[in-house]
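Chemist: When you get a sec, could you give me coordinates for this:
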Amino acid sequence: MAEHAGTWHGTWHEGAGHESTVRIGTSGWSYDHWEGVLYPPGLPARDRLAHYAARFDTVELNASFYRWPKEDSFAGWRRRLPEGFALSVKAPRGLTHAKKLYAPEVWVDRITRCWHELGDKRAVLLVQLPPDFARDDARLDYFLAALPGWIRVSVEFRHPSWDDAGVYALLERHGAAYCIMSGAGLPCVLRATAPFVYVRLHGPDRDVLYGGSYPDEDLHWWAARIREWRAAGKDVFAYFNNDGGGNAVRNATALRRMLEGPPPG
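Modeler: I've put the predicted structure just below:
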């Protein structure tokens, strides 16, 4: 097992009767430095998503964290993305970092209207909490209760105080996924709290987030974990966030190929 990978904590029930799906993609898609890796030189930025969607079946939208798109943008993605493609979206920093989930009603209403527009192309709403946001069960519980039950949500915790059995139980009550992380200085806790698993791979570099390329040894380890989740009937969404040098594209492609083939003997 790769040294950074952490310890297996999940409790699974076999034979759930659900044919699980696994989607592997990247965090973001419009990077100039992906020319020659994913995009042919000179490809207009407006054509990058279509080119990406011809190769992958999911992506995590990160620009929404800085500026939440309008409803017609979500409707446009629903029309433009191919059948079977699923878009995960990062929640706005106005909700997660400025307000730290306090009084979330206005944001929940905006997100819900946009999620309706995304239709059958919607995957998971990623809610990344800031490193200075310490554990507050009541606030998290209120926020999750305010979200419509049909919106799949995953919460990424950056403050260590959230690593607690009570928090996992709270997520389970709401059917929200604990976001499993891999990256420098981040705890890699393999805990499943929802019918789906959400994984963000921020890079193997021990000192710098988003840096480096995962070696095959690490990717095989993650492939084995994904096979276990899939066997347990869990849908899996995994996104590589180490975009530098096109590493995310290469790692996502390699992991998908490992999962398409037979497990190593």
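
Chemist: can we go C-alpha only for contacts and neighbour counts from here?
Modeler: Noted.

Chemist: I figured H159 hits Q128, correct?
Modeler: No: if you go by Cα atoms under 8 Å, H159 and Q128 don't touch, sitting 10.7 Å apart.

Chemist: higher neighbour count, the two?
Modeler: Higher neighbour count among H159 and Q128: Q128, with 21 against 16, using other Cα atoms under 10 Å.

Chemist: pretty sure H97 contacts V127?
Modeler: No: checked against Cα under 8 Å, the pair H97 and V127 is beyond contact range at 10.1 Å.

Chemist: So between these two, which is more surrounded?
Modeler: Neighbour totals were compared for H97 and V127, and V127 leads with 21 against 18 (other Cα under 10 Å).

Chemist: The more buried one falls within a strand, correct?
Modeler: Yes: secondary structure of V127 (DSSP: H, G, I helix; E, B strand; the rest coil): part of a strand.

Chemist: Identify all contacting residues around stretch 27-40.
Modeler: For stretch 27-40, contacts defined as Cα atoms under 8 Å, 6 or more residues apart in numbering pick out 41-42, 45, 48-49, 51-52, 59-63, 239-241, 243-246, 249.

Chemist: to compare against the first, here's another:
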Amino acid sequence: MAKGLARVRYGTSSWTAKGWSGTFYPPGTKPADQLAFYATQFDTVEADTTYYRAPTTALAQGWARKTPAGFALAAKFPRAIVHGGDGEKPDASRVLVPRHAAPHTEQFLAAMAELGAKCGPLVLQFPYFNKSAFAELGPFLERLDAYLAALPPSFRYAVEVRNKAWLVPQLTDVLRRHRAALVLVDLVYLPHPADVAKELDVVTAEFSYARLIGDRAAVEAHTTSFERIVLDQRARLSRWAEFLTALRERVIEIGVYANNHYAGHGPTTIRELRARVERGGA
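Modeler: Here you go, the predicted structure:
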């Protein structure tokens, strides 16, 4: 699919954390100035706030003003679309259902359109669904297929599922039909994407999207301010570097995002991964 090696964009999940002042941002950096500084260090970021509420057009215009040409701001679809519930438990009766999802989808896409060429992939991050939510994969895929078909083709889309049993060809067939990327996620209760790729063709679009999320409980046992690395993830980062190096031959672009919960400090994690890939996967 790709001609030459893919460009790899490196960034973090969100650009704010209370422990980043002095450890990533220069001391005294105002919150309003953080994104502009962030964009001098990385060429992409994943907006986390959009999961909780669709941004306004004014907010998205501000993001565009604060970032340079060539920057890519990825974002999550609102929780109301992919989760549906008011509490921790998802409400499957509302997930991807047009009458519930439509207003949130319209507001979200209208805002993200303000970014123009700076708009990165838009992520449908689904929670883990138990049998009471979806008894089997089929009904979920029917909704996903219809939802993706109705989305405008002017954006790029990525889909993350957190049910191990759903990482099957039936899912990737739907994604491939709509040129949506399968999110390659490193999460404590899911197999590493390199292992998934041994059994499943994980390339479903011209680009790939990877998220290093990790183990929230393990990291928060050491820190909740995220000012430093608290878990040694060097072995997993080496595996990621090898996997991404091979993946670069199959797509034209890869976006990789490190969460603070992966090792304790997202910027340090993604810088280390970038260095390993640039060394050829070492």
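
Chemist: What does the superposition give as a TM-score?
Modeler: TM-score for the superposed chains, counting by TM-score structural alignment, normalised by the length of structure 1: 0.86, backed by 249 aligned residues with a Cα RMSD of 2.2 Å.

Chemist: Got a quick PyMOL command for the buried subset of the contacts of stretch 27-40 of structure 1?
Modeler: Command for PyMOL, covering only those of the contacts of stretch 27-40 of structure 1 found buried under the criterion 16 or more other Cα atoms under 10 Å:
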select buried, resi 48+49+52+59+60+61+62+63+239+240+241+243+244+245+246+249
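
Chemist: SS state for G281 of structure 2?
Modeler: Classified using three-state DSSP, G281 of structure 2 is coil.

Chemist: Report the contact partners of the residue nearest to the spatial centre of structure 2.
Modeler: With distances taken as Cα atoms, centre = their mean, R211 lies nearest the centre of structure 2, 5.3 Å away. By Cα under 8 Å, 6+ apart, the residues touching R211 of structure 2 are 183-186, 256-259.

Chemist: Let me see the ranges of the helices in the stretch 51-200 of structure 1.
Modeler: 71-80, 93, 105-118, 137-146, 165-174 (DSSP state H, counting those that start in this stretch).

Chemist: Looking at those, which one is packed in the most?
Modeler: Ranked by mean neighbour count, the helices of the stretch 51-200 of structure 1 are led by helix 93 with a mean of 20 (mean count of other Cα atoms under 10 Å).

Chemist: Next, format the contacts of R211 of structure 2 as TSV and append distance to T23 of structure 2.
Modeler: What follows is the contacts of R211 of structure 2, written out as TSV (distance: Cα to Cα, whole Å):
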residue	distance to T23 of structure 2
V183	29
L184	28
V185	26
D186	24
V256	21
Y257	18
A258	16
N259	15
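
Chemist: residue contacts, the closest residue to F129 of structure 2 other than its chain neighbours?
Modeler: Excluding its sequence neighbours, the residue lying closest to F129 of structure 2 (Cα to Cα, 6 or more residues apart in numbering) is N163, at 6.8 Å. For N163 of structure 2, the contact set (Cα under 8 Å, 6+ apart) comprises 128-129, 190.

Chemist: ditto for T245 of structure 2
Modeler: With contact taken as Cα under 8 Å, 6+ apart, T245 of structure 2 is in contact with 277, 280-281.

Chemist: so can I have a markdown table of these showing distance to A235 of structure 2?
Modeler: Converted to a markdown table, those look like this (distance: Cα to Cα, whole Å):
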| residue | distance to A235 of structure 2 |
| --- | --- |
| V277 | 14 |
| G280 | 15 |
| G281 | 12 |
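
Chemist: Of these, which are still contacts in structure 1?
Modeler: With both residues aligned by TM-score structural alignment, their matches' Cα atoms under 8 Å, the contacts of the contacts of T245 of structure 2 that structure 1 also has are V277.

Chemist: Going by neighbour count, which of the contacts of T245 of structure 2 are buried?
Modeler: Buried among the contacts of T245 of structure 2 (16+ other Cα under 10 Å): 277, 281.

Chemist: The longest helix that structure 1 contains aligns to what range in structure 2?
Modeler: Ranked by residue count, the top helix of structure 1 under DSSP state H comes out as helix 216-231. With TM-score structural alignment applied, helix 216-231 of structure 1 matches the range 234-249 in structure 2.

Chemist: I am finished for the moment; much appreciated.
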